[in-house]
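**Student:** fold the following and give me the result.
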Amino acid sequence: MSASVFIPNDRPEEPDPEIGNLAFFPDISLAAFRERMKVLSDLPEGRVVWQLKRAVMATNRELHDWRLAQEAEGFLTLTDIPQEEYGDEGKLTLLYEAAVYHRAKGLLTEAGRDIDLTSEGADATDFADEAIEDHFRHVREALAEIIGRSSVTAELF
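**Tutor:** Next up, the predicted model:
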């Protein structure tokens, strides 16, 4: 026999915070990051926000010279730059978010590798290493496309 239990929650749902950004780049939505990158809600918000902020800072640092060149051309925000539109979002915004989201997911995965190194733990670590590499490859590809540099990925054996 099974029984279910309902535990009421009187607390109103708080909106997920936005990660503030430089005026040129869009703010980052915690909710959109969690949804698009399949980051479960049981991962503490503080940890996720911390890694998103680190990802925003690192991505902005890598785009610093490109951003200054765009501002010198008179473009005050990323959305001011003429670009292809996909639905209601511009290509550059989608690429910027991809760079930030994949970097943050890679950082979260890297930080979460506190696993015993039994044979099962070693297998999980190998899988995590591959996932981390994939996330950082996606970051490099998105940044290369934003700045207009061709991207080549070569796997060495």
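
**Student:** could you use CA atoms for every contact and neighbour count after this?
**Tutor:** Noted.

**Student:** list the residues that contact residue 138.
**Tutor:** Counting by C-alpha atoms under 8 Å, 6 or more residues apart in numbering, residue 138 makes contact with 98-99, 102.

**Student:** repeat the analysis, applying 7 Å as the threshold.
**Tutor:** Residues near residue 138 by C-alpha atoms under 7 Å, 6 or more residues apart in numbering: 99, 102.

**Student:** which SS class is it?
**Tutor:** helix (DSSP: H, G, I helix; E, B strand; the rest coil).

**Student:** Proceed likewise with the subsequent sequence, for comparison:
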Amino acid sequence: MSFLGSTIPPTAEEEPPLANDGFAPAIDLQAVRAAIRLDGTVTPPRLRHAVTAAVLEVNAAIADWRSTQRAAGYDTLAEVPCPRLGEQSAAVLAYLRAVYASAHAGLVEAYRDFDTTGAGDKRAEKLELSADALRRDSQWAIADLVGRRRTTVELI
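**Tutor:** So this is what the prediction gives:
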């Protein structure tokens, strides 16, 4: 039995977009794969699972803000007034950044247990730092989206 997978990325037919809640955009899994530099070693079902978890996590984090936007008459994230970069809304870009970073963190954590040699232990430590940075990036993107400051300071 081999653990080696194909390094050829799947086609769009093999990896259709992930539908979302109607407010946030559907997630193009091919775009996720390109943005976080994944090849075919991450199978379509594993990527779909990681992105689904990320979408649920981000949607839960912005639920109150989303309700406020819908109450203000904005039916989709793309309709929320904000700066634009080319054809894209900054809100949509922040949402996608949060989902991509969260999905990437989940994949890093899931794939770190394949190599349990001494070198694998050292690599796992580096991946843990990487996963932490990706989770931070996701939280920062959510903060940017909802207009919250990125840093919380509390006196003890």
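
**Student:** TM value for the aligned chains?
**Tutor:** Remark: TM-score between the superposed chains equals 0.86 [TM-score structural alignment, normalised by the length of the second structure]; 143 aligned residues with a C-alpha RMSD of 1.8 Å.

**Student:** I figured residue 20 of the second structure hits residue 51, correct?
**Tutor:** No. Contact criterion C-alpha atoms under 7 Å: residue 20 of the second structure and residue 51 do not qualify, at 10.8 Å.

**Student:** center of the first structure, which residue is that?
**Tutor:** residue 101 (0.9 Å; C-alpha atoms, centre = their mean).

**Student:** now it: closest residue in space, sequence neighbours ignored.
**Tutor:** residue 33 (6.2 Å; C-alpha to C-alpha, 6 or more residues apart in numbering).

**Student:** pretty sure the residue nearest to the centre of the first structure sits against residue 32.
**Tutor:** No. Residue 101 of the first structure is not in contact with residue 32 according to C-alpha under 7 Å; the separation is 9.3 Å.

**Student:** from residue 131 of the first structure, how far off is the residue nearest to the centre of the first structure?
**Tutor:** The spacing between residue 101 of the first structure and residue 131 of the first structure, counted by C-alpha to C-alpha, to the nearest Å, is 14 Å.

**Student:** what's the answer for residue 34 of the first structure, then?
**Tutor:** 17 Å.

**Student:** can you check residue 143 of the first structure too?
**Tutor:** 19 Å.

**Student:** got it, and residue 50 of the first structure?
**Tutor:** In terms of C-alpha to C-alpha, residue 50 of the first structure sits 20 Å off from residue 131 of the first structure.

**Student:** where along the second structure do the strands fall?
**Tutor:** Here the second structure has its strands, by DSSP state E, at 84-85, 88-89.

**Student:** and those strands, which is most packed in?
**Tutor:** Ranked by mean neighbour count, the strands of the second structure are led by strand 88-89 with a mean of 14 (mean count of other C-alpha atoms under 10 Å).

**Student:** against the first structure, where does it fall?
**Tutor:** The alignment of strand 88-89 of the second structure onto the first structure (TM-score structural alignment) spans residues 89-90.

**Student:** tell me which residues are up against the matching stretch.
**Tutor:** Under C-alpha under 7 Å, 6+ apart, the answer for stretch 89-90 of the first structure is 79, 83-84.

**Student:** what's the mean gap between it and the aligned bit of the second structure?
**Tutor:** In the superposition against the second structure, stretch 89-90 of the first structure averages 0.8 Å from its aligned positions (mean C-alpha distance after the TM-score superposition for the first structure).

**Student:** which residues sit in contact with residue 145 of the second structure?
**Tutor:** 91, 94-95.

**Student:** what's the closest of the residues you listed to residue 72 of the second structure?
**Tutor:** The shortest approach to residue 72 of the second structure among these belongs to residue 91, at 15.5 Å (C-alpha to C-alpha).
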